[in-house]
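S.K.: below is the structure, and that's it, no one-letter string:
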């Protein structure tokens, strides 16, 4: 059934008014109950962590196994389905080439070997996230520690956030993803058809004092920490070494930095 713009905005407003904090219990895989993240639940470490950020050390990703390891670490704990085709693909962290990663970073003098490298791609958890502004229900929101996350329960599938994100970091469930989950994690909510999803920054691990799953599996290829802390490793790298970010000209201020110096990228 189609609705006009006025009807859509009225319904979106009603959903926003009804969703006033608290945790939502939703039905998970095979009828099990799991708790979804609340849009108004403050992280336990909000007073100490000011700005989570990630550095991708490009030199550490030398083989297909290096990429597969971090992708599978994320997929397995977040119930990410494998549809077996790119048309329905759900991506939280993935591999892509230079052209698609840094499409607007044209430098005719850049080393040709660097242009041939694959790169780890994920949500940039921008300081100025356009997806948050585009979401009419508050399903997408930015935490006090800088993580841009989602409450799947609130998502109405309008896909405004997908149109607003300049990095292609969001996926839409055109089909029921649950039958395509290879290894089910009962502690993380599954999604339903008509719901958008993305990397949530492993909020459930951060609040236990753990590193994101991809970082833990990367063998030093991904460095994660508080960018506002002068003593953190990410701050030291960004302050003293050459790093680049994606589409900085758009002003979203990505929190993912690519370290391109150091070891040779042969």
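M.R.: Good, I have the coordinates. Note that the structure is predicted; figures quoted are calculated from it, not measured.
S.K.: contacts, neighbours, all on C-alpha from now
M.R.: Fine.
S.K.: following element in sequence after the helix or strand harbouring residue 100, please.
M.R.: In the assignment (DSSP states H and E), residue 100 maps to helix 98-101. Next along the chain after helix 98-101, taking DSSP H and E as the criterion, comes helix 112-115.
S.K.: chain center to the helix holding residue 100: distance?
M.R.: Distance, stretch centre to chain centre, for helix 98-101: 18 Å (CA atoms, centre = their mean, to the nearest Å).
S.K.: for that helix, which outside residues touch it?
M.R.: Residues outside helix 98-101 that contact it (CA atoms under 8 Å, 6 or more residues apart in numbering): 114-119, 121, 246.
S.K.: what's the PyMOL syntax to select whichever of these are buried?
M.R.: Command for PyMOL that selects the buried part of the contacts of helix 98-101, burial taken from 16 or more other CA atoms under 10 Å:
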select buried, resi 117+118+119+121+246
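S.K.: which one is the residue nearest the centre of the chain nearest to, not counting chain neighbours?
M.R.: Nearest to the mean C-alpha position of the chain, by CA atoms, centre = their mean, lies residue 199 at 2.5 Å. Leaving aside its sequence neighbours, residue 199 sits nearest to residue 92 (CA to CA, 6 or more residues apart in numbering; 4.7 Å).
S.K.: can I assume the one you found is in contact with residue 120?
M.R.: No - using CA atoms under 8 Å, residue 92 makes no contact with residue 120, being 10.6 Å away.
S.K.: below is an additional structure, to be compared with the one above:
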């Protein structure tokens, strides 16, 4: 990596002393790091899309097990630790209530029953991701297929991405997570103390021609596909059914949609 932790902190300290000029200077570091990010080619068997998107069909999440099954599928393959307390919790996909999931007032006419539901929450893989702009080392980057991915080895732990993300979709390893992983999956890298992490839409599985683990475990509750393909299931649902997204007023253009009412009522 061209910009190590010590070099970055030295520059960031200078920019902070300079005041608002530091914002543009940080952007300059971001541009420098991004220019040196190597190009990559996907294998022939990879699942491809112009813009990946996910729909959460809330009618399929009726019991606690429906949530647990999806969350555990993600946690297991991605070596997500169980630290035993909420303060240090590492979250890629999790359960939350309506009040914390949808904070904007634009959904005021939804039924009270819907507002009492728990929701599956994850990174929204925004079309305009503020976290990418905030990352000074290109550890967080947007792929051509719309996925906001991470290179954990580039992360220097500055947590600028966490401050920039309006969805609380990132977690920071305040301690070494490896001792808290019940069974390490050797096919996916573990992280270290001082690294930020989040959902990456299972890019490692897409490269093998597989759907994301959460989608496979959801029994139809999570629908994944190409938003730019008029014939894809996600595009057809979004075009014909009532869906909502989180904090659309911010202009981030989330790629995760929540389906109201279920597909069986179409």
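M.R.: Cool, the structure landed. Note that the structure is predicted; figures quoted are calculated from it, not measured.
S.K.: can you calculate the TM-score here?
M.R.: Once superposed, the chains reach a TM-score of 0.85 (TM-score structural alignment, normalised by the length of the first structure), with 246 aligned residues with a CA RMSD of 2.6 Å.
S.K.: so who does the residue nearest to the centre of the first structure touch?
M.R.: 92-93, 122-123, 149, 169.
S.K.: follow-up on the earlier one: after superposition, how close is the helix holding residue 100 of the first structure to the second structure?
M.R.: Mean deviation of helix 98-101 of the first structure relative to the second structure after superposition (mean CA distance after the TM-score superposition for the first structure): 0.2 Å.
S.K.: pull out the buried positions in that helix.
M.R.: So helix 98-101 of the first structure, judged by 16+ other CA under 10 Å, has buried residues residue 101.
S.K.: now for the contacts of helix 98-101 of the first structure: which two are most distant?
M.R.: Farthest pair in those (CA to CA) is 116 and 246. Separation: 16.7 Å.
S.K.: endpoints of stretch 117-125 of the first structure, how far apart?
M.R.: When the termini of stretch 117-125 of the first structure are compared using CA to CA, to the nearest Å, they are 23 Å apart.
S.K.: any buried residues in stretch 53-68 of the second structure, and which?
M.R.: 53-58, 60-61, 66-67.
S.K.: where do the helices sit along the stretch 51-200 of the first structure?
M.R.: 64-77, 98-101, 112-115, 130-134, 160-164 (DSSP state H, counting those that start in this stretch).
S.K.: so what's residue 234 of the second structure up against?
M.R.: 53-55, 223-227.
S.K.: host element of residue 26 of the first structure?
M.R.: Using DSSP H and E, the element containing residue 26 of the first structure is strand 24-27.
S.K.: the closest residue to residue 21 of the first structure other than its chain neighbours: neighbour count?
M.R.: Distance criterion CA to CA, 6+ apart; nearest residue to residue 21 of the first structure, sequence neighbours excluded, is residue 40 at 5.2 Å. Residue 40 of the first structure: 16 surrounding residues under other CA atoms under 10 Å.
S.K.: residue 40 of the first structure and residue 13 of the first structure, how far apart?
M.R.: 17 Å.
S.K.: could you report the neighbour count for the nearest residue to residue 77 of the first structure once chain neighbours are set aside?
M.R.: Nearest residue to residue 77 of the first structure in three dimensions, chain neighbours excluded: residue 185, at 5.7 Å (CA to CA, 6+ apart). Neighbourhood size, residue 185 of the first structure [other CA under 10 Å]: 17.
S.K.: pretty sure residue 185 of the first structure is touching residue 75, no?
M.R.: No - counting by CA under 8 Å, residue 185 of the first structure stays clear of residue 75, with 10.0 Å between them.
S.K.: okay, and residue 10 of the second structure sits in which element?
M.R.: helix 5-17.
S.K.: can you give me the strands in the first structure?
M.R.: 24-27, 33-36, 52-57, 93-97, 118-122, 140-142, 148-150, 171-172, 196-197, 222-226, 243-244, 256-259 (DSSP state E).
S.K.: just to revisit the earlier point, could you verify my assumption that the residue nearest to residue 21 of the first structure touches residue 24?
M.R.: No - with contact defined as CA under 8 Å, residue 40 of the first structure does not reach residue 24; the gap is 11.5 Å.
S.K.: mutual contacts of those two, please.
M.R.: Contact with both residue 40 of the first structure and residue 24 is made by no residue, according to CA under 8 Å, 6+ apart.
S.K.: run through the residues that contact residue 73 of the first structure.
M.R.: For residue 73 of the first structure, the contact set (CA under 8 Å, 6+ apart) comprises 213-214, 217.
S.K.: likewise for residue 122 of the second structure?
M.R.: 92-94, 169, 199.
S.K.: can you do 10 Å?
M.R.: Residues counted as contacts of residue 122 of the second structure (CA atoms under 10 Å, 6 or more residues apart in numbering) are 91-95, 167-170, 198-201, 256.
S.K.: what of residue 146 of the second structure?
M.R.: 49-53, 125-129, 226-227, 255.
S.K.: now, of those residues, which are buried?
M.R.: Using 16+ other CA under 10 Å, the buried ones in those are 49, 51-53, 125-129, 226-227, 255.
S.K.: make CSV from the residues you listed and add distance to residue 141 of the second structure to it.
M.R.: What follows is those, written out as CSV (distance: CA to CA, whole Å):
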residue, distance to residue 141 of the second structure
49, 17
51, 15
52, 15
53, 17
125, 10
126, 11
127, 12
128, 11
129, 9
226, 19
227, 19
255, 15
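S.K.: and those, which is closest to residue 207 of the second structure?
M.R.: residue 49 (11.6 Å).
S.K.: ok, and the closest non-adjacent residue to that closest one?
M.R.: That would be residue 226: by CA to CA, 6+ apart, it lies 5.1 Å from residue 49 of the second structure.
S.K.: quick one: contacts for the closest residue to residue 220 of the first structure other than its chain neighbours?
M.R.: In this structure, residue 220 of the first structure finds its nearest non-sequential neighbour in residue 60, 7.2 Å apart by CA to CA, 6+ apart. Taking CA under 10 Å, 6+ apart, we find residue 60 of the first structure in contact with 66-67, 218-222, 263, 265.
S.K.: of the residues you listed, which are reproduced in the second structure?
M.R.: By both residues aligned by TM-score structural alignment, their matches' CA atoms under 10 Å, those still in contact after alignment to the second structure are 66-67, 218-222, 263.
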